[in-house]
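> What shape does this take:
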Amino acid sequence: MFRSCRREVQRALSEEGGSNLVAFAMVAIVFFMITLGAVEFSRAIYYYNIISNATRDGVRYAVVRGSSSGPACGTWSSAKCMASTTDVQDYVRSRVPGLNAASVTVTPTWTPNKAPGSVVQ
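Alright, predicted model coming up:
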């Protein structure tokens, strides 16, 4: 009787029925880490591109609306007017979809002033 019990225990311990589940769990963890890493990397590139485009558009907005463009702008969407720092900040913040506009820092500068020919950064 003890021999048959011992054989049953040895046979149960030597079977590999659960090894497939363990192997799947290890491979699945690595697979999901790589997949989620690729998704996060893609999101980072997307936001970098959005911020770059908003920066370029903001500089163009400031260049087109320099000191010789007319009176001060009423809103950032006004045309033929002189843009202030606030107008440029509002315009750039409107160009970043998917980001919290309040967390976007915009610091436009005109070197040496807003006169035609000045450098906008």
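> can we go C-alpha only for contacts and neighbour counts from here?
Will do.
> Which strands or helices does the helix or strand harbouring Y46 pack on?
Using DSSP states H and E, Y46 sits in helix 19-64. Of the remaining helices and strands, those touching helix 19-64 by 3 or more C-alpha pairs under 8 Å, 6 or more residues apart in numbering; DSSP states H and E are helix 85-93, strand 119-120.
> Any idea how far that helix is from the middle of the chain?
How far helix 19-64 lies from its chain's middle: 7 Å, per C-alpha atoms, centre = their mean, to the nearest Å.
> relative to helix 85-93, how tilted is it?
Relative orientation of helix 19-64 with respect to helix 85-93: 150 degrees, computed using axes from the mean of the first three to the mean of the last three C-alpha atoms, to 10 degrees.
> coming back round to it: can I get the helices and strands packed on helix 19-64 in CSV with mean neighbour count?
Shown next, in CSV, are these (neighbours: other C-alpha atoms under 10 Å):
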stretch, mean neighbour count
helix 85-93, 20
strand 119-120, 16
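> Just send those back as TSV, with distance to I50 too.
Putting those into TSV (distance: least, C-alpha to C-alpha, whole Å) gives the following:
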stretch	distance to I50
helix 85-93	11
strand 119-120	20
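> quick one more, to check against the first:
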Amino acid sequence: MKNSLPKLKRQRGITITEFTLVAVVFMFMLFSIIEGARYVYTNGAISHLAREGARYASVRGEQAGKDVLRSSDAPATQTTISSYISGQSPISDITTTVSWSPNNTPGSEVSVTITHTFSSIVTLFNDVELTSTATNTIYF
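The predicted structure is shown next:
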């Protein structure tokens, strides 16, 4: 009699080893997918915030103070646009930069740039700086 142990008992050690190897690969893939989803969501949110900031600034130019509906927050400045975007943002730690070309008068252009450093929960991935810029024409 070569081996008196039943086949099931002989397989117990190899099953635990296989499970460990498969579980490690599975968990790595799962967390990578979650991190990828977080990255895509954050990138989309940054783009949306840049568009919202440019839209907000385009209707609050130099002449917008004459309109009763916008007189309280017109004309738009770097500070008012940053405050508006921070209030809209589902993401913390964003940087807002606004530039007007050539100035804040109707017909000019306003560009809003949002920057955020995406930090991964899984330490295998490096931090990535996300930037999005939106440009609109000032209407009022």
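> So which of the helices and strands packed on helix 19-64 of the first structure is nearest A44 of the first structure?
The closest of those to A44 of the first structure is helix 85-93. By C-alpha to C-alpha, the value is 18.1 Å.
> Could you give the residue range in the second structure aligned to the closest one?
Mapped onto the second structure using TM-score structural alignment, helix 85-93 of the first structure covers residues 78-86.
> compared with the first structure, how much does that stretch deviate?
Once superposed with the first structure, the aligned residues differ from stretch 78-86 of the second structure by a mean of 0.8 Å; criterion: mean C-alpha distance after the TM-score superposition for the first structure.
> Any buried residues in stretch 103-110 of the second structure, and which?
For stretch 103-110 of the second structure, the buried set under the neighbour-count rule, 16 or more other C-alpha atoms under 10 Å, comprises 104-110.
> Closest one to Q88 of the second structure out of those residues, please.
For those, the closest approach to Q88 of the second structure (C-alpha to C-alpha) belongs to V110, at 18.9 Å.
> Translate that closest one into the numbering of the first structure.
Aligned by TM-score structural alignment, V110 of the second structure pairs with V120 of the first structure.
> list the contacts for the closest residue to that match other than its chain neighbours?
Nearest in space to V120 of the first structure, with sequence neighbours left out and distances taken as C-alpha to C-alpha, 6 or more residues apart in numbering, is W110 at 4.6 Å. Residues in contact with W110 of the first structure (C-alpha atoms under 8 Å, 6 or more residues apart in numbering) are 118-121.
> and in the second structure, which of the residues you listed remain?
Retained in the second structure by both residues aligned by TM-score structural alignment, their matches' C-alpha atoms under 8 Å are the following of the contacts of W110 of the first structure: 118-121.
> Just give me the residue right at the centre of the second structure.
Compute the mean C-alpha point of the second structure, and by C-alpha atoms, centre = their mean the closest residue is T42, 2.1 Å away.
> OK, contacts around that residue?
If you count contacts by C-alpha under 8 Å, 6+ apart, then T42 of the second structure has 91, 118 around it.
> one step back: residue in the second structure paired with the residue nearest to V120 of the first structure?
Taking TM-score structural alignment as the alignment basis, one finds that W110 of the first structure is matched in the second structure by W100.
> So its match lies in a strand, does it not?
Yes. Counting by DSSP: H, G, I helix; E, B strand; the rest coil, W100 of the second structure is found in a strand.
> thinking again about what came up before, from the contacts of W110 of the first structure, which is closest to T55 of the first structure?
Comparing the contacts of W110 of the first structure against T55 of the first structure with C-alpha to C-alpha picks out Q121 as the nearest, at 9.2 Å.
> Wait, that closest one touches V106, no?
No. Using C-alpha atoms under 8 Å, Q121 of the first structure is not in contact with V106; the gap is 10.2 Å.
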